[in-house]
Structures are given as structure tokens and as C-alpha cells.
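Peer 1: For reference, the sequence and a predicted model appear below.
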Amino acid sequence: MIFISEFLRGTAPLKQTENLRVEKIIPLIEPTALKLELPMTPEAEATVSGAREAIRRILSKEDKRLIVIAGPCSIHDETSAIEYAEKACRFERKKV
């Protein structure tokens, strides 16, 4: 048992509790550097603008479609993204 007095004096043995399974840390590329390295193409810009406008129209009830935004909070690799999309498609097909 570790007593608070030992901890405060710094005599209690400390056990590492963070990064126990971290093999290495790789810094992320800064967003500004990434934008310079991979600028948005006109096609990508048109896709983003079009999607934003479609969403705006749905949310403002100018478009009667229903919008559903669902998905994992993060996708760490292409395989996971494809697997998730396939599951979503199967769910949609069952629903219809």
C-alpha cells in the first residue's frame, strides 16, 4: 500500500501508467504543410462545394431528402473504411 505521505515526499515507487503499448511516436504533418504539398484539385473543390450546398438545402428544408450522417469516429486504414461502407450498404439494402 502506498501512503499519501510517501507519495508527497517522493519516496513512493512510481509505476509507469501512460504509453505502455506505444512503440514509437511519429509527429503529424502540419495542416499548412499538407495543403502546400497536396493542394485541392478543382474537381475536389467542386465535390466539397456541391455536398455542402446539398446539405445546406436539406437542413433548411429546401430539399425534402433526409440526411443521415453516421460512421465511426475515426477510420485508421483503407480496409476499415471499405469494410464499414460495405456494412452500411448491406444495412441500407435490408431497410429498403
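Peer 2: Thanks, I have the structure now. Numbering: from 1, shown residues only.
Peer 1: use CA for all of it now, contacts and neighbours both
Peer 2: Will do.
Peer 1: so how far is Cys89 from the residue at minimal distance from the centre of the chain?
Peer 2: Nearest residue to the geometric centre of the chain (C-alpha atoms, centre = their mean): Ser74, 3.1 Å. According to C-alpha to C-alpha, to the nearest Å, Ser74 and Cys89 sit 19 Å apart.
Peer 1: hold the first one in mind and look at this next one:
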Amino acid sequence: MTILATAPAAAPTAPERHIASYTPLPTPAELLAELPLTAEQAQQVARHRDQVRAVLEGTDRRLLVVVGPCSIHDPEAGLDYARRLAALQAEVGDELLLVMRTYFEKPRTT
């Protein structure tokens, strides 16, 4: 399955007859196959998880700060936010461990 070029599937049969079409989500295995991590990316993820674990276990004295916009609708704005947060982390890294947390395309609440 090509993730970005998935065509809508045919409408299901009854009892969902009011649905015109749908686009199935890729499975985790399909995502991993199409978007594999490089060795460098995998090492970065492991290193950051180890840092968070160390703070939570008390072996790292820094304060863990989880920050971020509630949701991101513009990928470029999200990347800009991440770059700015990385620059701030370089400044305050002796005292704080900053972790960006956000949702992509989170539905708005009323």
C-alpha cells in the first residue's frame, strides 16, 4: 500500500449503505515498510527516550518540561516550532529537558 497515494475504497455494503467511500488507514507494518527509520534516527529516538527515563527515574537532575501546541495543522509551522524548541534546549539543557508534544490534525473542540 502506498500511503500517500491510497485511493478511496468502494462503498461498503449494507448496513453501512449511507457511506459513499472511505480511505483505509495503513497498518503500522505498512507505515514501517514505507517510512523506515535510518540508523541515525533510531539512535536519536533511543537517546531521547533514555534521557526522559533518566529524569523520571531521578538519575538526571534536570526538570522534564513537556511543551507544544495543542495541535499542528501546518507542517512548516510545526517544523519551525521544533527548530526553535531545539535552539532553546541548547540554551537551557543543563537545567531542563524539553520535549515537544503535539497532535496532528486534531479536531477542534467547541
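Peer 2: Perfect, thanks for sending it. Every value quoted in this text rests on a predicted model; they were computed, and no experiment measured them.
Peer 1: which residues in the second structure does the helix or strand containing Glu43 of the first structure align to?
Peer 2: Using DSSP states H and E, Glu43 of the first structure falls within helix 42-59. Under TM-score structural alignment, the match for helix 42-59 of the first structure in the second structure covers residues 39-56.
Peer 1: Need the counterpart of Ala70 of the first structure in the second structure.
Peer 2: Match for Ala70 of the first structure (TM-score structural alignment): Val67.
Peer 1: and the nearest residue to that match once chain neighbours are set aside, how far is that from Tyr81 of the second structure?
Peer 2: For Val67 of the second structure, ignoring the flanking residues on the chain, the nearest one in space by C-alpha to C-alpha, 6 or more residues apart in numbering is Met100 at 5.1 Å. Relative to Tyr81 of the second structure, Met100 of the second structure is positioned 9 Å away (C-alpha to C-alpha).
Peer 1: The two: which is more packed in?
Peer 2: Neighbours were counted for Met100 of the second structure and for Tyr81 using other C-alpha atoms under 10 Å; Tyr81 has more, 16 against 13.
Peer 1: which residue ranges form the strands in the second structure?
Peer 2: Secondary structure of the second structure (DSSP state E): strands located at 63-67, 71-72, 96-100, 103-104.
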